[in-house]
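Participant: Here's my sequence, what's the structure:
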Amino acid sequence: MTMTTEQAARFADVFDRLTTNVERTLHGKSHVIRLALTALFSEGHLLLEDAPGTGKTSLARALADSVRGTSSRIQFTPDLLPGDITGVSVYDQNSGAFTFHPGPIFANVVLADEINRASPKTQSALLEVMEEGRVTVDGRGHPVGEPFMVVATQNPIEQAGTYRLPEAQLDRFLIKTSIGYPDHATTLRILEGATHKAHGDPLPPVITAEGVTLLAAEARTVHVDATINDYVSRLVQATRDASETRLGASVRAALALIRTAKTYAASDGRHYVVPDDVKSLAGPVLAHRLVLDPEAEFDGVTSLGVISQVLLDVPPPGDVSAA
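Facilitator: Predicted coordinates:
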C-alpha cells in the first residue's frame, strides 16, 4: 500500500513541528536537524562528527526530549567495558539463578558521546544492537524495543587516546553529518541568551515513541519509481568505479539511500521520491561508507568530494511522479 497524499501532509506537519522544537536548542541548523529526524524516521542511527562546542550533544539531547520515550547517555572512555553498555547477568543467591540487568543501551534514543574514545572491543558491542535491535548475553536475546536510535558523537580534532571506528561499524550508521559553527546572526542570538544554563529545562515532547514507530512504518510506503532505483544503482556503481576509491558504496548503502529518500520525500509532503531527494542525501548517506585510495587521500581527495563528482557525472532521470 502506497502512502496517500493526506498521510504525506500529516507526516510533513509532524516533521516540521519536531524541527521547530529542536531548533529552539540548536539555532540556525534546520538542515542538520532534518537530517537527524530523517535518520529517526528511517529507523537508522546518526553519527555526528564535529569540533568541540558546536552543539553535538545538545542536538542529541533535544532530539531525545522531543520524543516522549526513554533516553540515555553513555560517555565513552578508554576503560568502558562492553557490559557497561549492553548490561550483565548477575547471580541472585536467593533464586539461585542469573538475572539480566539491562545497560543504558535499552532506551529509545541513546546518546553515545565521544564514541571513538572507547576501545575497539567496546565499540563492537554496539554492532549487534545497532543492526538487529537486540542484545545477546549468555546466549539469550534481549530486544531493546522500538523506536531505537543511537546518536553517536566524535571529535575529529583530538586524536590522542582515540580509536578510529572500523568500516563495519561506520556502515551501521545510516547518516553521518556535522553541525559546523553558526553564522554571525545566529551567534548573536545565542549570546543574547548566555544568561541561561548551558543545558536548561528539557524541551516539551512533540510526539510519543509509539507515534514515531507508526510514522516510520508510513514512510516505508512512499512510492519509489523504477527510474529512481536505477539512478541509485548507477550512483553506487560510479563510487565503485571511481579511481579515488579503494572500496565503493555497497548494496546496503544503496538500500539506505532509498530508505532515507522515502522519509525525506514524506517530510516535504510528497508521497513519492524525486531525484532531488536522492541528491540531497547522497553525501550524508554514502560518503562515510567509502574507503579512499591512500594516494588520493594524501592528495587531499575527500569522500564528499567523490560523491559530489559522482552526482555531476551520473545523469538523473527525467520527471518522476507518483504512479
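Participant: make it CA atoms for all contacts and neighbour counts henceforth
Facilitator: Will do.
Participant: Give me the contacts around the host helix or strand of Ala60.
Facilitator: Taking DSSP states H and E as the criterion, Ala60 maps to helix 56-66. With contact meaning Cα atoms under 8 Å, 6 or more residues apart in numbering, helix 56-66 is reached by 18, 21-22, 25-26, 33, 48, 50, 70-71, 109, 111, 113, 151, 153, 179, 199, 202-207.
Participant: Restricted to strands, list the residues you listed.
Facilitator: Using DSSP state E, the members of those that fall within strands are Leu48, Ser71, Val109, Leu111, Asp113, Val151, Thr153, Ile207.
Participant: Name the member of the residues you listed with the most neighbours.
Facilitator: In terms of neighbours by other Cα atoms under 10 Å, the ones in strands among the contacts of helix 56-66 top out with Val151 at 29 neighbours.
Participant: Please report the distance of it from Asp230.
Facilitator: Val151 sits 31 Å away from Asp230, going by Cα to Cα, to the nearest Å.
Participant: Could you do Phe106 as well?
Facilitator: Per Cα to Cα, Phe106 is found 38 Å from Asp230.
Participant: Show me which of the two is the more surrounded one.
Facilitator: The neighbour count for Phe106 versus Asp230, taken as other Cα under 10 Å, is higher for Phe106 (24 against 12).
Participant: Would you check how far apart the more buried one and Arg73 are?
Facilitator: Remark: distance between Phe106 and Arg73 (Cα to Cα) = 11 Å.
Participant: residues bridging contact with those two, i.e. touching both?
Facilitator: Listed contacts common to Phe106 and Arg73 are nil; contacts here mean Cα under 8 Å, 6+ apart.
Participant: Could you also give me the structure for this next sequence, so I can compare it with the first?
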Amino acid sequence: MALKDPNEARERLAKLRAQVGEFIFGLHRVTADAIMGLVTPMVKDTPTSKEYTQAHLIISDEPGTGKTALLNYLSSGIEAKLGRIDGRPDLMPSDFTGREERDKYTGIRTLLTGPLHSHIIFADEINRTPPKSQSVMLGPMEGGRIMMNITNEKEGRIESVGFPLFPVPGDPKGRNFFQVIATMNPIEYEGTYPLSEAQMERFTYRLTMGFPAREEEKMILAENVIGKKVEVVMSLSELLDIQEMVARIKLSKEAVELRQRYLENSRPFSHDKRIFGKLRPRRYATDKLIGFINEYAVSGCSPRRNFHMEAAAKAHAFMRGEDRIATVDDVKAIAHITMEHVIRLDPRSFGDHIDAKDVVEMIIRETKPL
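Facilitator: Predicted structure coming up:
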C-alpha cells in the first residue's frame, strides 16, 4: 500500500531513528543526517533524460566511533536486499560486480552476481580498497548500469554487458532502488587509499560521527544493548514514496540564490583561469573570503553539486516538517555535509591547520547576505 501522508512518513522515520538510538548513544545529529540521506531524491542521467534516483552518503571518522554500527542498524530497518563490501587491499573489481564461472566438466557457465546487485550497498571502510576496484562503483552510483564481462558463445568472444540497477520487487510503479552507504577512515591512517575526486563527487553527503557527551558515553554498557533488536520499519516502496514527497518540495528563490553564491564562492581564481581563461568577478564574497579561498583551495564545487545541494535542502525541509518550500535556512543547514568533501585543499592548508570544515564555515560566514 502506497504511503501518501507526509506526517505518517515522518513518524516512520522517527521510529527508525529511535531504534538506532537504542544502540548508538548520544550521536543524535549524525543519526538524523543519515536518515535524511535515505529519503534524499538525487538526479541521475539516463541515455535520453534525467530521472530521480537515490543519494549516496559516506561517514568518515576514526575507528571505534560507531560508523559501521550506525549504517548497519539503519539499513536493517529497511526491507531490502542488502549487499555488503568489507574494504580490503586484495579486493578485485569482480568482488564488487560478480563474475562468470565455467564448470570444467560440463562446460556450463554460471553468472555469480556480486554485492553491487543489491538495493542498499554497505561499503565498510571503502578506502581500504584499491582504486582499481573502487572504480567499478562509479557507473552504478551515477545512476547507470553495472558492467560485467560475459562470454558471448555465438560470437566466441567476451563482451562487456551492462546490467540494470536493482528493481524493487512488487513495487506497483516498477521503480528501482540503488543506494551506497559507506564508511571510511581518515586518509592518514595506515592501509588506506584516497578516494578519487570523481567518486567523492558522487556522494551527496559526507558525515562525521564525533563523540557522545560524557553522560551519554557512560551508557555504553553491554547490559544496555544486549537483547535488543532492530525491526523493519518500512519497505523500499514506502521509502520511494517518501522520496517522491521530498522531490515535490520546491526551493525558494532566495534559497536558490544562496546555494549559487555558496558554490561560486568555493572556487578559487585559479579555477577561473583554467576554465574560462580569465578572472570572473566575485560580487557576493567579501575580500576576506576571496583571499582565503585563493590561498587554501585548489578547486571548489562543481556545477553538479547544485543537484546535490538542492536535494539535500529539500530533504532537510521535509525532516523538519515542511511539505512545500525549502528556505535559505535549509541551504545553510546542509552546506557543511554537502560541500566539505568535494573541496580540494592546497597542501599549505595542512601546515596552517586549515581543513575543509574551516573553508565551508568561512564561505557561510563571509558570503554577502541576500
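Participant: Next, the TM-score between them, please.
Facilitator: For this chain pair, the superposition-based TM-score is 0.89 by TM-score structural alignment, normalised by the length of structure 1; 309 aligned residues with a Cα RMSD of 2.1 Å.
Participant: just to revisit the earlier point, looking at the ones in strands among the contacts of helix 56-66 of structure 1, which one is closest to Val306 of structure 1?
Facilitator: Leu48 (20.0 Å; Cα to Cα).
Participant: Does Leu46 of structure 1 touch Phe173 like I think?
Facilitator: Yes - with contacts counted by Cα atoms under 8 Å, Leu46 of structure 1 reaches Phe173, the gap being 5.6 Å.
Participant: Looking at those two, which is more packed in?
Facilitator: The residue with more neighbours, out of Leu46 of structure 1 and Phe173, is Leu46; 26 against 23, by other Cα under 10 Å.
Participant: Please pull up the equivalent of the more buried one in structure 2.
Facilitator: Matched by TM-score structural alignment, Leu46 of structure 1 corresponds to Leu57 in structure 2.
Participant: Neighbours of the nearest residue to that match once chain neighbours are set aside, how many?
Facilitator: Nearest non-adjacent residue to Leu57 of structure 2, counting by Cα to Cα, 6 or more residues apart in numbering: Tyr205, 4.7 Å away. Other residues within reach of Tyr205 of structure 2, judged by other Cα under 10 Å, total 29.
Participant: Matching Tyr205 of structure 2 against structure 1, which residue comes up?
Facilitator: Looks like Tyr205 of structure 2 aligns to Ile175 there (TM-score structural alignment).
Participant: Then Asp355 of structure 2?
Facilitator: Per TM-score structural alignment, the equivalent position to Asp355 of structure 2 in structure 1 is Thr302.
Participant: Spell out the secondary structure type for the alignment partner in structure 2 of Ala266 of structure 1.
Facilitator: When structure 2 is aligned by TM-score structural alignment, Ala266 of structure 1 is paired with Phe318. What DSSP: H, G, I helix; E, B strand; the rest coil gives for Phe318 of structure 2 is helix.
Participant: Show me which positions of stretch 212-224 of structure 2 end up buried.
Facilitator: Buried positions in stretch 212-224 of structure 2, judged by neighbour count with 16 or more other Cα atoms under 10 Å: Pro212, Met219.
Participant: just stretch 131-147 of structure 2 next, same as before
Facilitator: In stretch 131-147 of structure 2, counting by 16+ other Cα under 10 Å, buried: 131, 133-134, 136-138, 140-147.
Participant: closest to Ser266 of structure 2 among those residues?
Facilitator: If you rank those by distance to Ser266 of structure 2 using Cα to Cα, Glu142 comes first, at 23.1 Å.
Participant: So for the closest one, what's the nearest residue that isn't a sequence neighbour?
Facilitator: Glu142 of structure 2 sits nearest to Lys44 (Cα to Cα, 6+ apart), 6.1 Å away.
Participant: Distance check, the one you found against Phe307 of structure 2.
Facilitator: For Lys44 of structure 2, the distance to Phe307 of structure 2 equals 9 Å [Cα to Cα].
Participant: Also Asn265 of structure 2?
Facilitator: Noted for Asn265 of structure 2: a distance of 17 Å to Phe307 of structure 2, by Cα to Cα.
Participant: And for Ala313 of structure 2?
Facilitator: Per Cα to Cα, Ala313 of structure 2 is found 10 Å from Phe307 of structure 2.
Participant: neighbour-wise, which of those two wins?
Facilitator: Ala313 (31 against 15).
Participant: isn't that one right up against Ile337?
Facilitator: No - Ala313 of structure 2 lies out of contact with Ile337 (Cα under 8 Å); the separation is 11.0 Å.
Participant: The nearest residue to Pro317 of structure 1 once chain neighbours are set aside: which element?
Facilitator: Excluding the flanking residues, the one nearest Pro317 of structure 1 by Cα to Cα, 6+ apart is Thr227, at 6.2 Å. If you go by DSSP H and E, Thr227 of structure 1 is part of helix 226-241.
Participant: for that helix, packing partners?
Facilitator: Contact partners of helix 226-241 of structure 1 among helices and strands, from 3 or more Cα pairs under 8 Å, 6 or more residues apart in numbering; DSSP states H and E: strand 245-247, helix 251-267, helix 303-313.
Participant: Need those in CSV (columns: distance to Leu191 of structure 1).
Facilitator: Below are those laid out as CSV (distance: least, Cα to Cα, whole Å):
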stretch, distance to Leu191 of structure 1
strand 245-247, 43
helix 251-267, 31
helix 303-313, 32
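Participant: which of the ones you listed sits most buried?
Facilitator: Sort those by mean neighbour count, taking mean count of other Cα atoms under 10 Å, and helix 251-267 sits at the top with a mean of 24.
Participant: That one relative to helix 226-241, how many degrees between them?
Facilitator: Following axes from the mean of the first three to the mean of the last three Cα atoms, to 10 degrees, one obtains 140 degrees for the angle between helix 251-267 of structure 1 and helix 226-241.
Participant: which residues in structure 2 does the next helix or strand after helix 251-267 of structure 1 align to?
Facilitator: Following helix 251-267 of structure 1 in sequence order, the next helix or strand is helix 275-286 (DSSP H and E). Mapping helix 275-286 of structure 1 onto structure 2 (TM-score structural alignment) gives residues 328-339.
Participant: Lovely, talk soon.
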